[in-house]
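*Asks:* structural data only, the sequence is not supplied:
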């Protein structure tokens, strides 16, 4: 019986293993298959009992004419391998190459053994050797199964089955799950083409898998998993970017040499190849110290506008403008890569997590955020979900023309969770979409993207229903679908300069253009002096609206008084404000202050009717004021970023590697230069050893000898002495001066803190006096 090669193309790892026999050379190689090391058995014969497992034999069902048998011939070794793998797919197990034998005469392979993937046993952890590190516990997958087929080459050049073991010692996989087995997972040529097309259109791995499932009629017909899809996309990006990544790395190294506060890190994948890159310039790190309370992780490169695998961390400054907190070049989008990215970003931001973070609606990103930022409120971008709905609900939108508008209204207009739940169920039932899987998914995640569930957390947005395109606004006009990585480096600089100029312009407008007041309220004048121009305009809008609202006392308790606030002649839409008159604290059912950091018109209405003329200081968030980026504390925090970066392990490693590579490049040119370089490295190694013996400390004498000219040491002498000091006297003198300098610095810090406190009190008293004077003037007019 003859069989032609089948187009399986499975990507199992092949290795040779020790075999028996006197007419062949047996070569054994170690293998790390899926991070599991195996103890491979050597077979003297194919027969024998089935060892390991449960002791129960599992015999495959099916047509015996379609299974291997002794004497069966194949045109080639690949044909035999493909046939056995095809048989394994029908039966329900995975295969791999286990053993090979080579000819002593010419080294050609003369025998192959294809086995069940559960053959062999995993080595115990203590046997791994070389201090091997286990990344995470893995389930036991090797049970000593003996199912296998052995093929030998004949003089005719054909391969013949010389042995076959049919029985397994483990349960077989049912047909609907066989596509998850490793030897049957293969990204076909047609699937690669479709993935490339969808990836070029900016669709992520989850969206691509959904399209493939629909195209192939089910996940079991695709032939690979989402993880395989992500791996292929990563390889495709690496091929596309090619050497351009080196341009980016050179740029980052140069920036760090110019300023040690510039932070960057590179992640290596399992093959020690470059995977992802993250960087943050000093200004980005300083901005985070001021405005890092809420963050957006921007993945809009997946959209049609961005083909570059680039994702910035952004926030909002005191003018409501986007600010940068760092950037990432994403080649690998696995969970481990996102975990590395978020951990590295937090390290660059001095270990301070944000209050909230907004990301794309992605399962892998959610897992990474949950692991690295467990205390941070995670929100999915509503804009992305609405955009995704146009694709996922295309047939629904064609049939129900008003569905999209009603969906937006349900999400954005609902004032309470009960109202949203009622509106959602009514809409879904009316359109008969209870069984729609995508709608079920986003409904299950509603607490992470529907505004009514998120109002108790700060996101720096001016209203609950705000629909902004902020997630892709920072680099608008600088990156498009045709931007290469080489061009991006230049455009990145231009974008930073442009954003900085806009911030400076907003600062200038705030300081030099007095806003027009619309009411005689002292509160309005106070806000005009405190807030930036844009934030004051928003506050002014809320304040003016209070003139159309009425507040009615509905409950008076010992600590709080509850008011019902509604617009004139619109009593059907009411809000409830609780006021503590003694402490001048208020909360509103709309939760605008918690969400945006600005007081709502409802609380301002209650302040008006209770004669609260000025804003309590706790309701003026410094991050929205003119002085958001001033103050000693923030300046010290910014200086700490510089000091921390200099001590950063990543920075030190990158600097040492960069300097060492210079010697490598120069030192290999000639034997003489090589010898000189080796002597220099040995001398450096001895100095490092001395420093290690001293606990990593370099004495003042070492610093002096390195920074000063040898002849300059004689210049250090005591006042009035005739000759130079001895080395020990110099060290003692330097230590004494150092202690005096430290004491002076501590005193300066105390004086500086006291001065800051006095200035703050003066500023507060000045503001209170201004408000009182204004109140007296208003009283005299009345």
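*Replies:* Yep, it's here. The structure presented is a predicted model; accordingly, all values stated were derived computationally and were not measured.

*Asks:* when you work out contacts or count neighbours from here on, use the C-alpha atoms and nothing else.
*Replies:* OK.

*Asks:* which other helices and strands does the strand or helix carrying residue 196 contact?
*Replies:* With elements taken from DSSP states H and E, the one containing residue 196 is helix 189-200. Applying 3 or more CA pairs under 8 Å, 6 or more residues apart in numbering; DSSP states H and E, we find helix 189-200 packed against helix 205-216, helix 226-241.

*Asks:* okay, pairing it with this:
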């Protein structure tokens, strides 16, 4: 048994040449943003004398003619608000936030004649907030530092406002200005619930009470026409493209609670890349603080693609079950092989209920982020916990190594009795990568993906948006994603990658894989040159090789190779988890003179032709033969052609010509069938089975654009007339 010192050296080792595995910077969170008085600060915040937070105006032009630099005593503003805007702009550039302080009023008419503007870290937490904080299970660190920086403005006799005092010095470090300019965190946190209860000194709600309270308040706080505007937007989207889809759910009182939608491109993409999906309810909130749940995956360019969007009024199991079941209907019932979610009991129960055959895993990014929140005291300067924790999770290559490393972590940092660490360990098979090496997870295990998705949506969405504007913001974000995909597609067969090492197998890979996947493959190919290889067993057909690097002889890998069918498997299981060959198998191929990639190791989803051909959702299953099923399948394929055909003018001409030819051939076939049907009735006594429909039924099967009756420009929903069944069904079923 190794002693403690030896185990310490072991756990601190980097994994091969990939030292970034213990870099915790990518999980950086703004712990000062969890303070009670500013638990959801957006840009620059302030607080009035009654304790209510007011969002500082952003991006407004200053109408007063003053210096744009540092504030100074004697500076004149047209109004108090202009002075406030000026100080906010200055704070934003420097890297701190502003809070409004007390006012000075005239004794004659009670008008405000003076205003104090403080740094948001002025003073210390008040006792009334400490009492509320004590009721929480998870305590927030105090962010106020007693900073003395401030700006005082007083009203002059002529009505202008003059700076009478400016204290520039702060007693804390500034934040990055880019973080302040980008808007505040949209992350959904229970801490923000207490903001609604501010001023109620004895209120200490539990999590369940807070959820019920906000659920009731959110329903009542919908602006008149806001829900209708969102429904109109979604219905217009469906009118433009019949393959777009959405649904709503009602509560017991007939009020709309949840929304879900997916456009045509999302449904098409899911057919190609829906094997691995992320369904994360912790991404953020929309208008009325409704949690926003994007459902996304990874395409063949290693880019993020959207499969659908959900707005859930509450995160209860019932709501999540409805969201998943309804989304599955839109995706033709094809379950993902692996689904990643945040660590949440309601989500876990919903996944088990709706997707029992899908492998459920927790998003690693959320685990690391929660670790920084739960164990914040261990992430300070001079402490190696972040490095050790990250290596234990991502650096261990066997289950035994992880078990040893975890025990060492608990002992070194005195975490044996930590309840959160106990819960994590109990669920270790759902989030530790070493337990999922036999599962294809694509690029979803990369922690940077979740971070990029959050940052990307953050640049397009805001809590201040209405429901309709929020949906349009999602659309704009997705359009920019798809624009990048189109650009990569257009250059895919025109630009040749650069080769670091010229090898035939690498040149073949460049022809097969997309540029992004090839770069990952090339990294493995280059790394294979650093390995020593020794054959340790050979029975004539199957050989076993041991591989290691000279600088790390204690880290060895085993590759079994069959020369009869050119088949190999490695103990690292890189191919099983990522879908392309690892450095160890490539080394064995090199020493056994295999200079090509065997077909069984080419995963179609990573190739340049990944999106060629029609999407098949249910392989090997006999589909129903009915007009509606056939219509749906033809719509799906036609939309797929339309999406690809719109990528360039040349492809558009080809697609249009092909569709016109297909339409002509279909019409000729219909005329031939009609003629044959008439002849058979006259000459034969044999009856032929065929489907008959009334004119109304035929029209109902056609898209709106083919109907004689014009579609409604909007859908006016009377909640009193809607049944729960109506709300659960997609619009196409209700029409």
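*Replies:* Received it, and whenever you're ready, just let me know what you need. Not measured: the values here are computed from a predicted model.

*Asks:* TM-score for the pair, please.
*Replies:* Put the two chains on top of each other and the TM-score (TM-score structural alignment, normalised by the length of structure 2) is 0.57; 468 aligned residues with a CA RMSD of 4.3 Å.

*Asks:* and residue 456 of structure 2, what does it touch?
*Replies:* residue 477 (CA atoms under 8 Å, 6 or more residues apart in numbering).

*Asks:* which SS state does it fall under?
*Replies:* helix (DSSP: H, G, I helix; E, B strand; the rest coil).

*Asks:* ok, now how distant is it from residue 385 of structure 2?
*Replies:* To residue 385 of structure 2, residue 456 of structure 2 is 29 Å away according to CA to CA, to the nearest Å.

*Asks:* cool, residue 365 of structure 2 as well?
*Replies:* Residue 365 of structure 2 sits 17 Å away from residue 385 of structure 2, going by CA to CA.

*Asks:* then residue 200 of structure 2?
*Replies:* Residue 200 of structure 2 is 39 Å from residue 385 of structure 2, where distance means CA to CA.

*Asks:* rewinding a little: now the helix holding residue 196 of structure 1 against helix 226-241, angle please.
*Replies:* Helix 189-200 of structure 1 runs at 70 degrees relative to helix 226-241, counting by axes from the mean of the first three to the mean of the last three CA atoms, to 10 degrees.

*Asks:* what sits up against helix 189-200 of structure 1?
*Replies:* Against helix 189-200 of structure 1 from outside (CA under 8 Å, 6+ apart): 208, 212, 229, 233, 302, 304, 307.

*Asks:* right, and the second one touches residue 223 too?
*Replies:* No - counting by CA atoms under 8 Å, residue 212 of structure 1 does not reach residue 223; the two are 10.3 Å apart.

*Asks:* figure out the helix or strand that residue 160 of structure 1 lives in.
*Replies:* Secondary structure assignment for residue 160 of structure 1, by DSSP H and E: strand 159-165.

*Asks:* scratch that, residue 691 of structure 2 is what I was asking about
*Replies:* Counting by DSSP H and E, residue 691 of structure 2 is part of no helix or strand.

*Asks:* so how far is residue 116 of structure 2 from the equivalent of residue 377 of structure 1 over in structure 2?
*Replies:* When structure 2 is aligned by TM-score structural alignment, the residue opposite residue 377 of structure 1 is residue 359. The gap separating residue 359 of structure 2 from residue 116 of structure 2 is 56 Å, by CA to CA.

*Asks:* let me see the contact set for residue 315 of structure 2.
*Replies:* Taking CA under 8 Å, 6+ apart as the test, what residue 315 of structure 2 contacts is 281, 291, 346.

*Asks:* only the buried subset of those residues, as a PyMOL command please.
*Replies:* Buried subset of these, written as a PyMOL selection, criterion 16 or more other CA atoms under 10 Å:
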select buried, resi 281+291
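
*Asks:* let's have the contacts of residue 315 of structure 2 in TSV, adding secondary structure and distance to residue 484 of structure 2.
*Replies:* Output for the contacts of residue 315 of structure 2, formatted as TSV (DSSP: H, G, I helix; E, B strand; the rest coil; distance: CA to CA, whole Å):
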residue	secondary structure	distance to residue 484 of structure 2
281	coil	26
291	strand	27
346	helix	35
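
*Asks:* let me know the closest of the contacts of residue 315 of structure 2 to residue 237 of structure 2.
*Replies:* residue 291 (22.2 Å; CA to CA).

*Asks:* give me the nearest residue to that closest one, chain neighbours excluded.
*Replies:* Nearest non-adjacent residue to residue 291 of structure 2, counting by CA to CA, 6 or more residues apart in numbering: residue 285, 4.2 Å away.

*Asks:* thinking again about what came up before, against which helices or strands is the strand holding residue 160 of structure 1 packed?
*Replies:* On a contact count with 3+ CA pairs under 8 Å, 6+ apart, strand 159-165 of structure 1 meets strand 73-74, strand 148-153.

*Asks:* residue range for the longest strand belonging to structure 2 in structure 1?
*Replies:* Assignment by DSSP state E gives strand 552-562 as the longest strand of structure 2. Aligning strand 552-562 of structure 2 against structure 1 (TM-score structural alignment) gives residues 570-580.

*Asks:* ok, now stretch 337-350 of structure 2?
*Replies:* Counting by TM-score structural alignment, stretch 337-350 of structure 2 falls onto residues 355-368 of structure 1.

*Asks:* contacting residues around that stretch?
*Replies:* So stretch 355-368 of structure 1 is contacted by 206, 293-299, 334-336, 338-339, 342, 375-381, 384-385, 457-459 (CA under 8 Å, 6+ apart).

*Asks:* among those, name the ones in helices.
*Replies:* In this view, the contacts of stretch 355-368 of structure 1 that belong to helices under DSSP state H are 206, 335-336, 338-339, 342, 384-385.

*Asks:* what is the most widely separated pair among those residues?
*Replies:* Pairwise distances among those were taken by CA to CA; the largest, 24.3 Å, belongs to 336 and 385.

*Asks:* measure the residue nearest the centre of structure 2 to residue 341 of structure 2 for me?
*Replies:* Central residue of structure 2 (CA atoms, centre = their mean): residue 453, 4.8 Å from the mean position. According to CA to CA, residue 453 of structure 2 and residue 341 of structure 2 sit 14 Å apart.
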